[in-house]
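Peer 1: sequence unknown, structure follows:
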C-alpha cells in the first residue's frame, strides 16, 4: 500500500512540536486529527441536558466514547453559558470522581473543562492530562497550576466570564482579533513556565460570538492556525450550526460534521464532538482525502477485475 507523500498534504504552517505525548498517548499533529468526546457532568449542559449528570452515567459516557473511537474525553462540571455560578467545591465534586474512575479503567486522554485553579489542580492529581480553559488563562494562577504539572492546556478565546451574559459582541475582523487574543495568552502561558509543547489553542466558536462570527472563523481559520500551535475546534451542535440550518439541537449532527471537516482542511488538529462514532468516521475520511492517512484497505479497481 502506497503511503501518502508529504507533498500530497495542503500547505499549512509548521506546528510547534507537532509530535506530542499527552498522557501516555502520542500524536503526530502534522499527520493526524484527534477526536475529543464531550462528557458533561451537569444537569443543564446545552446539548445533552443532563444525560451524563449521574456519576455512573458520566463514567460510562467516557468509556463508551473510547469504544466508539474517541482519542480523548473532555469532562465538564460547569457550563459556560449564562446561568447561576457553580461553586468551585461543587464543580470539583462533579468532575474529580469521573476523572479518577476513567483513569483507573483507561489510558485515554482526559481533559477537564475548567477555569478554576483548584479544580484544575485536583483534576490533575486525579489523573487528568489536559486542562481545557474556556477563559484563555484569565486567571494567571491557573497557568501556574498547569506549569507545575505535566499537564497540557487548551487556551480558548472568550471575552466574558463563564455563566455571564455578553450582549451583542462586535469584531472588526473576528479571525484576526481572536488570533491576537490567543497570541497574547500564549505569551502568558510561556511566561508562567508552560512549555510550548504543552500548549493547544481554540478559537472558541460561539463563545461571545454570534453566528456570523462563528461562520467567519470556520471559513477563515488561517490566522489562528498560523500561530503554529495545534488548533482545537469545538463546533459540535452549536447554535451557529442550528441558526445556519434552522435546526434544533437534536438535528445538527450533519452540520457539525461539515464544520469540523472544513476546519480540519484548514489545519485544525483536534475536534471536540458530541456524536462520537459519526465524528470519528468523518475525521478519518477527512484525513484520507487530505493524504494524512492511507485507506483501511484497497480493492475497488485495483486488479484485472472490478468485483
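Peer 2: Yep, that arrived. Given the structure is predicted, the values throughout are model-derived calculations rather than measurements. Numbers count the residues shown, from 1 in each chain.

Peer 1: Could you use CA atoms for every contact and neighbour count after this?
Peer 2: Fine.

Peer 1: before we move on, what SS does the residue nearest to the spatial centre of the chain have?
Peer 2: Nearest residue to the geometric centre of the chain (Cα atoms, centre = their mean): residue 272, 3.9 Å. Of the three states, residue 272 takes strand under DSSP: H, G, I helix; E, B strand; the rest coil.

Peer 1: ok, it touching residue 235?
Peer 2: Yes: between residue 272 and residue 235 there is a contact under Cα atoms under 8 Å: 7.0 Å.

Peer 1: returning to what we had before: quick one: contacts for the residue nearest to the centre of the chain?
Peer 2: Taking Cα atoms under 8 Å, 6 or more residues apart in numbering, we find residue 272 in contact with 35-38, 232-236.

Peer 1: switch to 10 Å and redo it
Peer 2: Contact analysis of residue 272 by Cα atoms under 10 Å, 6 or more residues apart in numbering lists 34-38, 70, 72-74, 232-236, 260, 279.

Peer 1: Alongside the first one, take a look at this:
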C-alpha cells in the first residue's frame, strides 16, 4: 500500500484504525461454510463462531478472515443471498462482542463486499483478484478499503485445469501488476498481494513460487501468504490436513523469510510463535 505521496507504507489504514505490518501479522481463518477442506475451521452457528473468535484473539490473532463460500478445488457454488446472509450475521456478531478487531471478508462478489463493508468489515480478501466480478475493483476503490489481491485463474471449479504457464514467476508477476495498475487508475493503492498458493498451481509450482516469493516484494506492496494445511503440504508428505500443523509451521517460518507480512492460518497460536521467533532472529 502507498501513502498520499505515493511512497510505500507499512501501515494498513482504514477508518480510524492503523495496523503496522513492519512486524508480520497473523490472520485467523473463520469459515462460515459446511464444506471447507479443513473440518475444524468450519463454524456452523453464531455461538461456535464467537467461541472460535475468542480463542483466536486470546492466541494473538491480528485479523479475522470470514469466508462464506468455500474456494477449495471443486467447491460447490453458494447463492449470493446465502453468502450475504452469512457474512452479515458474522460481522454483526463479532462487532457486537469483540469491538474494533480487524475483520476481513473473504469474497469475490462485489455485492457481498458491499454488505460486509456496511456492517463494519475492514478488509476485502478477493481470491479471484477481480476476475469473477468486474465491479469489485470499483467497489473497493469507492470505499478505499484495504484489498487483498490474489492470483487465480478460472473459478474454484475449474482452476486446477489451468496450471500451464510460459514462465510461472513472470506470468504471475505480470498478472498481479496489471491488476494493481487498474486499481491505481481508480486511485486505490491500499493493496495487499496474495500469490494464490493452491489456486491454478500444481504441487511443484507452489513450491517454486514460495521459493521465489521475495521477488514480488519489488512490486512495493505487503504480501499475504496462505498455505495453512493446504494440499501442497499434506500431499507432498502423504499425510492428511489434520496431520499437517508442524509442516505448516515450518513453511510459515520460510514464508516470513521470503517476505511475507501476513500469515493466513487455521492455527493462530503456532503462527504467532513463528512470528515471535522470526522477530528475535532478525533483531
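Peer 2: Here it is on my side, so go on. Predicted model only: the values in this text are computed from it and were never measured.

Peer 1: overall similarity of the pair, as a TM-score.
Peer 2: Scored against TM-score structural alignment, normalised by the length of structure 2, the superposed chains reach a TM-score of 0.91; 274 aligned residues with a Cα RMSD of 1.7 Å.

Peer 1: what lines up against the residue nearest to the centre of structure 1 once you look at structure 2?
Peer 2: In structure 2, residue 272 of structure 1 lines up with residue 264, judged by TM-score structural alignment.

Peer 1: measure that match to residue 256 of structure 2 for me?
Peer 2: Residue 264 of structure 2 sits 12 Å away from residue 256 of structure 2, going by Cα to Cα, to the nearest Å.

Peer 1: what does residue 187 of structure 2 give?
Peer 2: From residue 187 of structure 2 to residue 256 of structure 2 the distance is 29 Å (Cα to Cα).

Peer 1: Please apply the same query to residue 17 of structure 2.
Peer 2: 24 Å.

Peer 1: Same check on residue 45 of structure 2?
Peer 2: For residue 45 of structure 2 relative to residue 256 of structure 2 (Cα to Cα), the value is 34 Å.

Peer 1: With residue 228 of structure 2 instead?
Peer 2: In terms of Cα to Cα, residue 228 of structure 2 sits 13 Å off from residue 256 of structure 2.

Peer 1: who touches both of the two?
Peer 2: residue 263.

Peer 1: who's more crowded, the two?
Peer 2: Neighbour count, other Cα atoms under 10 Å: between residue 228 of structure 2 and residue 256, residue 228 has more, with 25 against 22.

Peer 1: and the more buried one, what does it touch?
Peer 2: 29, 38, 197, 241, 244-245, 247-249, 251-252, 263-267, 271.

Peer 1: Which residue in structure 1 aligns with residue 226 of structure 2?
Peer 2: Checking with TM-score structural alignment, residue 226 of structure 2 has residue 234 as its match.

Peer 1: does the counterpart of residue 66 of structure 1 in structure 2 count as helix, strand or coil?
Peer 2: Alignment note: residue 66 of structure 1 maps to residue 57 in structure 2; criterion TM-score structural alignment. At residue 57 of structure 2 the chain is in helix, as set by three-state DSSP.

Peer 1: Distance of the equivalent of residue 153 of structure 2 over in structure 1 relative to residue 269 of structure 1?
Peer 2: Using TM-score structural alignment as the criterion, residue 153 of structure 2 maps onto residue 159 of structure 1. For residue 159 of structure 1, the distance to residue 269 of structure 1 (Cα to Cα) stands at 24 Å.

Peer 1: Residue 97 of structure 1 now?
Peer 2: Residue 97 of structure 1 is 29 Å from residue 269 of structure 1, by Cα to Cα.

Peer 1: Settle it for me: which of the two has more neighbours?
Peer 2: Per other Cα under 10 Å, whichever of residue 97 of structure 1 and residue 269 has more neighbours is residue 269, with 28 against 17.

Peer 1: Can you tell me the closest non-neighbouring residue to that one?
Peer 2: Leaving aside its chain neighbours, residue 269 of structure 1 sits nearest to residue 33 (4.5 Å; criterion: Cα to Cα, 6 or more residues apart in numbering).
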